[in-house]
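Trainee: here is a sequence together with a model predicted from it:
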Amino acid sequence: MSQQIEAAKKLAAFTAVDNHVKPTDKFIGIGSGSTVPYVVDRILQQGEEVNKDRIFLPTGFQSRQLIVNGGLRLGDVSQYTHIDVTIDGADEVDSNLNCIKGGGACQLQEKVLAEAANTFIVVADFRKKSSILGTSWKQGVPIEVAPGAYAPMLERLKKMGSPNAALRMAKMKAGPVVTDNGNFVIDAPFSEEDYKNPKELLVKLKMLTGVVEVGLFCDMAKAAYFGNEDGSVSVRWSDGKTEEVQAH
């Protein structure tokens, strides 16, 4: 199964790059997640001549390393605020292209680069495709919070309908996960009813004092590419159109 999943990620990434990263694109956002290395691989295959004048902007440590290790020119969104296209992964995508992101604790930088891009594209494998958020991603909505606000935030979230909201703890050290911005992450699962209107949920969460960013990406993606087990790629578009693409 693991080989099928990796092959599916590669198919989705390659197809998305072929369709959306054009030779004329000069400023390119590189996201985070397990599918993104294949995005960079495909960009490198476009050739040194195409890539020599491009600027690549990372969403976090992983994507920064991919850019540097690939010999690509690294930039920062504080220098280059206009991005032609950003390609990123997702933890789950619903039928309207709303996404849960932040499983890797990079949701703030990911959202900045997604909003700065003319075109925001999501790449993932078939496991991330859902009709309603929360179907496959059970961990909850990742919420980046200021460290001093996490305890009262947990109480607020429980009253809002997330009784199992919890501070995300690091696996290899004693203590919480700390983001690239020095903040904590709370994972807050909600009910199916709440996930039916993710934009409304996003607004409620953003209004909580101490919230830095919320891992709900609503009305942002132009398309989502899902690599399937059978070697095809399913594409969902923001206008509701869907299609199946046989990968090259």
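Mentor: Perfect, thanks for sending it.
Trainee: okay, CA-based contacts and neighbour counts for the rest of this
Mentor: Will do.
Trainee: what are the contacting residues of the longest helix belonging to the chain?
Mentor: Using DSSP state H to define each element, the chain has its longest helix at helix 2-20. Here helix 2-20 makes contact (CA atoms under 8 Å, 6 or more residues apart in numbering) with 34-36, 38-39, 42-43, 85, 121, 123-126, 225-229, 231-233, 247-248.
Trainee: want to compare, so here's the second one:
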Amino acid sequence: MTGELSPIDKAKFVAARRAADFVEDGMRVGLGTGSTAAWLVRCLGEMVRDNGLRIKGVPTSTRTAELAREVGIEVITLDEARWLDVTIDGADEFDGQLNLIKGGGGALLQEKIVATASDQMIVIADAGKEVETLGAFPLPVEVVPFGWKTTQALIEETLISMDVLGRSSTLRMNGSQPFITDEGNHILDLHLNRIGNPRQLALVLNQMPGVVENGLFIDICDVVVLGFGDGRVELRDINEGTVQHDKMDFVEGDNLFGDLAD
């Protein structure tokens, strides 16, 4: 590994390493998108290479699919898998009830479809992703390109009656052009600051014409694996009501993950 990883990257690494223990031989595994999920894909690739782990991965984006193939994971579609044993993904925010905001990487639609088609969803995160109330991270909403400005205006008008602190939104850009999702849609980022009733907001947003899906994941996550820069890991199981603490060994010389450092 070239240079020492930052504490945040170490936290992501140990969370991913611990979450990989949930994956067993023969499983169909949903593979998330984003910087934290990339650590998990690399960990699973190492297990495939070194331990003979046999799994089938269902990626939530084209870039995750490329990485999975690169590290030796067999990639199949969700239609081929039909149902998954587990999905492991990151999150932009999570609260005490393990409700999430996701979509910072632009793959929220496929991420939500894959997560809800799984027996269990596990989120891997560093401690900075935990919040008392969702909303500090902009809420992504995937919208169809046709009439997106009208959809944006409708969303902002509707937010007046919602329990939120902010009501502005911005079209996500990729350089000088709108960001395009894998499904060919745009993303509006809602700057809400605080979401008082995320369940209500998720339902209202998805009733609007032009909205494809929103980044609120309510009652979907089962376990959060929280990593810390010193190698500590905390597992919170919302169904069992348990909290478990572990300590993972971190090998600084392991260069399998060197290209994932921010």
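Mentor: Received it, and whenever you're ready, just let me know what you need. Model, not experiment: these values are computed from the prediction.
Trainee: give me every residue that touches the spatially most central residue of structure 2.
Mentor: Nearest to the mean C-alpha position of structure 2, by CA atoms, centre = their mean, lies G90 at 3.4 Å. Applying CA under 8 Å, 6+ apart, one finds that G90 of structure 2 lies in contact with G32, T33, G34, S35, T36, A37, K102, V123, I124, A125.
Trainee: at 6 Å instead, please
Mentor: For G90 of structure 2, the residues meeting the contact criterion (CA atoms under 6 Å, 6 or more residues apart in numbering) are T36, A37, V123, I124, A125.
Trainee: just G135 of structure 2 next, same as before
Mentor: Counted by CA under 6 Å, 6+ apart, G135 of structure 2 has contacts L192, N193, R194, I195.
Trainee: which residue lines up with the first one in structure 1?
Mentor: To tie it back to what came earlier, the one meant is L192 of structure 2. By TM-score structural alignment, L192 of structure 2 lines up with F190 in structure 1.
Trainee: equivalent analysis for M173 of structure 2, please.
Mentor: Looks like M173 of structure 2 aligns to M169 there (TM-score structural alignment).
Trainee: name the helices or strands packed onto the helix or strand hosting P37 of structure 1?
Mentor: Applying DSSP states H and E as the criterion places P37 of structure 1 in helix 36-45. On a contact count with 3 or more CA pairs under 6 Å, 6 or more residues apart in numbering; DSSP states H and E, helix 36-45 of structure 1 meets helix 2-20.
Trainee: next, the angle from the helix it packs on to helix 36-45.
Mentor: 50 degrees (axes from the mean of the first three to the mean of the last three CA atoms, to 10 degrees).
Trainee: buried stuff in helix 2-20 of structure 1?
Mentor: 5-17, 20 (16 or more other CA atoms under 10 Å).
Trainee: cool, and stretch 43-50 of structure 1?
Mentor: I43, L44, V50.
Trainee: tell me if I'm right that P140 of structure 2 and L192 touch.
Mentor: No. When contacts are counted by CA atoms under 6 Å, P140 of structure 2 is not listed as touching L192 (10.7 Å).
Trainee: what number of residues lie near the nearest residue to T81 of structure 1 once chain neighbours are set aside?
Mentor: Among residues not flanking T81 of structure 1 along the chain, A116 sits closest, at 6.3 Å (CA to CA, 6 or more residues apart in numbering). A116 of structure 1 has 18 neighbours, counted by other CA atoms under 10 Å.
Trainee: repeat for F27 of structure 1
Mentor: 22.
Trainee: so which of the contacts of G135 of structure 2 comes closest to M27 of structure 2?
Mentor: I195 (35.9 Å; CA to CA).
Trainee: check contacts around the residue nearest to W137 of structure 1 when sequence neighbours are not counted.
Mentor: The shortest distance from W137 of structure 1 to any non-neighbouring residue, by CA to CA, 6+ apart, is to E92 (6.2 Å). Residues near E92 of structure 1 by CA under 6 Å, 6+ apart: C99, I100, K128.
Trainee: can you check V141 of structure 2 too?
Mentor: I187, L188, N214.
Trainee: check N164 of structure 1 too.
Mentor: With CA under 6 Å, 6+ apart, N164 of structure 1 has no contacts at all.
Trainee: three-state assignment of it?
Mentor: Look at N164 of structure 1: counting by DSSP: H, G, I helix; E, B strand; the rest coil, its state is coil.
Trainee: how far away is it from I121 of structure 1?
Mentor: 31 Å (CA to CA, to the nearest Å).
Trainee: quick check: buried residues in stretch 72-89 of structure 1?
Mentor: For stretch 72-89 of structure 1, by 16+ other CA under 10 Å, it's L72, G75, V77, H82, I83, D84, V85, T86, I87, D88, G89.
Trainee: same question, stretch 157-175 of structure 1
Mentor: So for stretch 157-175 of structure 1, counting by 16+ other CA under 10 Å, buried means L157, K158, S162, A165, A166, L167, R168.
Trainee: re the thing from before, residues near the residue lying closest to the match of M173 of structure 2 once chain neighbours are set aside, how many?
Mentor: Leaving aside its chain neighbours, M169 of structure 1 sits nearest to P176 (4.0 Å; criterion: CA to CA, 6+ apart). Look at P176 of structure 1: counted by other CA under 10 Å, it has 16 neighbours.
Trainee: surely P176 of structure 1 touches A170?
Mentor: Yes. Counting by CA under 6 Å, A170 is a contact partner of P176 of structure 1 at 5.1 Å.
Trainee: max-length strand in structure 1?
Mentor: Using DSSP state E to define each element, structure 1 has its longest strand at strand 117-125.
Trainee: in that strand, what's buried?
Mentor: A117, T119, F120, I121, V122, V123, A124, D125.
Trainee: correct me if wrong, but H245 of structure 2 is in a helix.
Mentor: No. H245 of structure 2 is assigned strand when assessed by three-state DSSP, not a helix.
Trainee: wait, what's in contact with it?
Mentor: Counted by CA under 6 Å, 6+ apart, H245 of structure 2 has contacts V233, E234.
Trainee: kindly report the same for R63 of structure 2.
Mentor: Counting by CA under 6 Å, 6+ apart, there are no residues that R63 of structure 2 touches.
Trainee: gap between it and V212 of structure 2?
Mentor: Distance from R63 of structure 2 to V212 of structure 2, by CA to CA: 21 Å.
Trainee: V48 of structure 2 now?
Mentor: 35 Å.
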